[in-house]
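J.: I need the structure of the sequence given here:
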Amino acid sequence: MRNIQEHRSKDFYNILYSLNKYEFDDFNALASIIGKTVIKPYKECQHNSLKFLIEDEKFEEFIYDIDKDTGKPVTFTCDENKLANYFGANLEAPHFLTPVFFNKAVLNKYKTDTSNYTISDGLIRYLDEWDIPFTINEEDKVVVWLGDLGRIPYNEQKYWRTENIPPQGNIEKNFWKQQIEATFIDNILPEKWIFTLIDKVNDKFDKRYNIIIFNPLSEADKLIKSAFMTPVTNNIDEFKEFLIQLCKITVESINKKAIQKYVDSDKLKDEQGQTLGSIGQLEILFKELNIISGNKLIDILRLVYNSRNKLSGHTASIKAYNKLWRREENYSPNWITDSKILISSVNDALNDLIEELR
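T.: A predicted model of the protein is given here:
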């Protein structure tokens, strides 16, 4: 038997190469490499999460008021150690719970990157690292507390600062009740409330008729729950995306299989013998069950579905869209307003359905 060893080392590795030779007929050699390599870190931290923990804290200043004498914006740091609070700190400074206002465009970053960010009802969350409460007021402005801005990373603060504006409008009342009065609130944002209402409708139908009306969103569509919002800008493309998502949440989620088990197949066909679409089948189910409030839901779902078809499903036609909405053909729609009308109408119809089934 012969043994050969070679040792190599530097300041960042130490390796021993070994070769053993034997006088056997088969398998007469054995080699091994034993060692350790040290991978040195960068001299400066690059990971955002770690930088947030080890670097000196930085804080952006935000507009929170207008000077009554000069009309100029008034700013202050979001560092909570320099803000007033309910325990007597910094009495001359703005309070931690000072509302700060932003253009709704600040949400674009979070609604488009659904793999990292989640927008729930009144809360933006980045993975498990940070979150910030928010609301949207009647002026379509995003509102957060000054002190909460100091609890997100500095780079995020700088991003929010780009859309920071002087106060416009009031604070949404449910957000105020939840945050200030510590009152349990069912909903803050109408576009997030729809998911709760759908769950409640399903629960009522399941308990009474042993069926659910709306199927859960598919695995590929689950992220809609975070991304779904009324348009940030008065832009037709954003409105089209809103309609597509609203249809997936409602019309395309109608549980036709459950309806077909509950209603005779002949009743689910039109005069030509063709099977009705999902909205038509749901309408028949409501009639069979004598659910009066179902008519309101059917009407608004048809408006949602046909609006999608006029703008997204086929060649887009604003004239055809206006006709559907019973407007002058040359009318110039406000897409943000129309989206609010649709989501509020759907929510109202779902709520009426829930009330009737109590």
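J.: please make it C-alpha for all contacts and neighbour counts, starting now.
T.: Noted.
J.: just how off-centre is stretch 277-288 within its chain?
T.: 31 Å (Cα atoms, centre = their mean, to the nearest Å).
J.: please identify the buried residues of it?
T.: Within stretch 277-288, the residues scored as buried using 16 or more other Cα atoms under 10 Å are 278, 279, 281, 282, 283, 284, 285, 286.
J.: give me the subset of those residues lying in helices.
T.: Judged by DSSP state H, those include 278, 279, 281, 282, 283, 284, 285, 286 as members of helices.
J.: ok, so of those, who is nearest residue 147?
T.: Taking Cα to Cα as the measure, residue 279 is the one of these closest to residue 147, at 47.1 Å.
J.: need the ones in helices among the buried residues of stretch 277-288 in TSV (columns: distance to residue 111).
T.: Formatted as TSV, these follow (distance: Cα to Cα, whole Å):
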residue	distance to residue 111
278	29
279	29
281	33
282	31
283	33
284	37
285	36
286	35
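J.: for the stretch 101-250 of the chain, what spans make up the helices?
T.: Counting by DSSP state H, counting those that start in this stretch, the stretch 101-250 of the chain has helices at residues 108-112, 146-149, 154-161, 173-179, 190-209, 224-227, 236-249.
J.: now the second one, please; I'll put the structures next to each other:
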Amino acid sequence: MSMEQECKRLSQETMLESLTRNLQLTDMLPVYYSNTTGPHSHGIYCALVPSDRVDEVLSTLTWDLSHGGGVPGSAVYHDDGDERIEYLRFGDDDGIEPLVIDRVFHGMREDYKEISEEFRLFHRLYHDRKTDRYLKFDDDGSETVVAVVEDDRVLIRVKEIRQFLAIRDMHLSIQFDCREHSNHTLKELELDEGGQERRDGLAAWGLFYGDLHGIGEHCAFSRLLGKRLVEPLPKSKSGLWGFEEKADKKYVEFIIGLDEYGDEETYTSNPGALANFFGANPEAPNYLTPVHFRKQVLDKYFQQPSKYTVEDSMLWCGSLWSMQIDNHHEDKVCAWLGDLGRDLPFQEQLHWRSFNIHPQGGVSETYFRRQILAQFANSERPEHLFVNRYAQLQRDCSEHLGWQILLPLDAGDAYFIKSVRIPASDEQRDFDELVLGLTKLLIDSLNEKELNKLIPEADGPNLKGSISRLEAALQASNEEGYESQIAFLRKLQNLRSSSSAHRKGTNYRKIANDFGVDDQSLSAVFAGILGQALGFVEFLTTTVREGCLRRC
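T.: Have a look, this model is predicted:
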């Protein structure tokens, strides 16, 4: 490295630019940083300072909060000979608080950094312990990474910092102490010892040069010392109820029909602008105007079962929002115009609008009877029936057997039952995943331990696999009509093994032909498979209720 490059490195221009740059609300800001590798030692630590102390804080380069500070302590005061002891939540009475706390355990346990509990609770952050990331959930269910904790740094998003500062009437002081070392002396570098201090707006710093005079392996050094303050947002932008300005909800227009020329007719989904049965907005479409969508509109929700749940006539996003839907059609989904505006966040309305199609036909009979006639109506959709019967089988097993013939799903597999559906498209991937899911639910979940108790001891050692054990148990119980059910399970197992679990080849073609894959769409094929799966679950339910499964 040339002398010119070495001087530039010691000038720390790049570091200073980074520390004093204009911050965007979406920036991830280092509020803690420690790097002592190579010829430098960089340290950043933060402090929350009262807004009325900004000028005082910037009048000196000395840090206002050091590592290890900001923890509970006490102070002793003497007034006219009287001693008074006070508990101090942050160890001092100067109003300065930590945002990142050093947790030190003196070698008894591993040290770590912890983000202020108040900050975490203020934003209702979820701590993903596997990744050490903190997530914030918006009203529509979307996730934002707000903070990241790593071994040598802590990053927090600027927006959430400034919102917190707004409510606390505080500024964030980013304190920095950055040193660069050189194997050359100041004389060789043609640099003068000493330095100068500077203040620019909400930043104050000093750059100093010095010689180590033989102490350590390096000769000269530079030190960039100072602090940069981050100001709060207005309280109206804090996001806290009562302080924030309530933005008017936005509404999407949806296709509700075609005019006489074949042009699309659209109308707002704002419930307050729609007609109802009580005389409101008589010139507008009714709240209960059906809006039609391609069936793929639900794929987004099926693909994220940890966040969304699609049930018979209902769509849920955790406990944040829900909407009644007509999902009783082969090729579409319907919803009421007013429900789309009332129940869906704006971003979700945009998602649904992208799948909006011209209306053709009406809502399903099931949905009409439930919604308009207020009558009880069972769904006739095989996916709804399967989920319902699967749950009923578990209840019947508890009542009549005292054990489950199909083991309850582990937490990591619970999404399989939530994902049961007839696919909206003929994508091979969707078909394979659904076949895999059915296999998990019907075959991998068979309770081999309890089934073994129903099988004669002489037969047990010769049996391989859960299907063979179920077959032997049913045979030993003299159950009738089980042969076709066992044949279905074997075909399903073979289909899974030749498609989802392995590369496809001639074996897959042979097995797929058993289900008519070449003669029908994959959606139709899976509908047939699901129908057989429903028949198997109903067969087990009848068997359990009739007490046919007897101990040997």
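J.: nearest to residue 293 of the first structure among the helices of the stretch 101-250 of the first structure would be which one?
T.: Nearest to residue 293 of the first structure, of all the helices of the stretch 101-250 of the first structure, is helix 190-209, at 12.2 Å by Cα to Cα.
J.: mean deviation (superposed) between the closest one and the second structure, please.
T.: Here the mean offset of helix 190-209 of the first structure against the second structure after fitting is 3.0 Å, by mean Cα distance after the TM-score superposition for the first structure.
J.: tell me what that helix is packed against?
T.: helix 335-356 (3 or more Cα pairs under 8 Å, 6 or more residues apart in numbering; DSSP states H and E).
J.: and the furthest pair within the ones in helices among the buried residues of stretch 277-288 of the first structure?
T.: The largest separation in those, counting by Cα to Cα, is between 278 and 286 at 12.5 Å.
J.: related to what we said a few turns ago, which of the ones in helices among the buried residues of stretch 277-288 of the first structure lies at the shortest distance from residue 36 of the first structure?
T.: Nearest to residue 36 of the first structure among these is residue 278, at 64.1 Å by Cα to Cα.
J.: do a quick rundown of the strands in the stretch 1-150 of the second structure.
T.: 28-35, 40-50, 73-79, 82-88, 100-103, 112-115, 126-128, 133-137, 143-149 (DSSP state E, counting those that start in this stretch).
J.: deepest-packed of these, please.
T.: Highest mean neighbour count among these (mean count of other Cα atoms under 10 Å): strand 40-50, with a mean of 21.
J.: now for that one, which elements pack on it?
T.: strand 28-35, strand 170-182.
J.: now do the shortest one against strand 143-149: the angle between them, please.
T.: If I follow you right, that is strand 28-35 of the second structure. 20 degrees (axes from the mean of the first three to the mean of the last three Cα atoms, to 10 degrees).
J.: what's strand 28-35 of the second structure aligned against in the first structure?
T.: Using TM-score structural alignment, none of the residues of the first structure align to strand 28-35 of the second structure.
J.: just checking, what packs against that strand?
T.: Secondary-structure packing of strand 28-35 of the second structure (3+ Cα pairs under 8 Å, 6+ apart): strand 40-50, strand 153-157.
J.: again, only using 10 Å
T.: Packing partners of strand 28-35 of the second structure (3 or more Cα pairs under 10 Å, 6 or more residues apart in numbering; DSSP states H and E): strand 40-50, strand 100-103, strand 143-149, strand 153-157, helix 158-168, strand 170-182.
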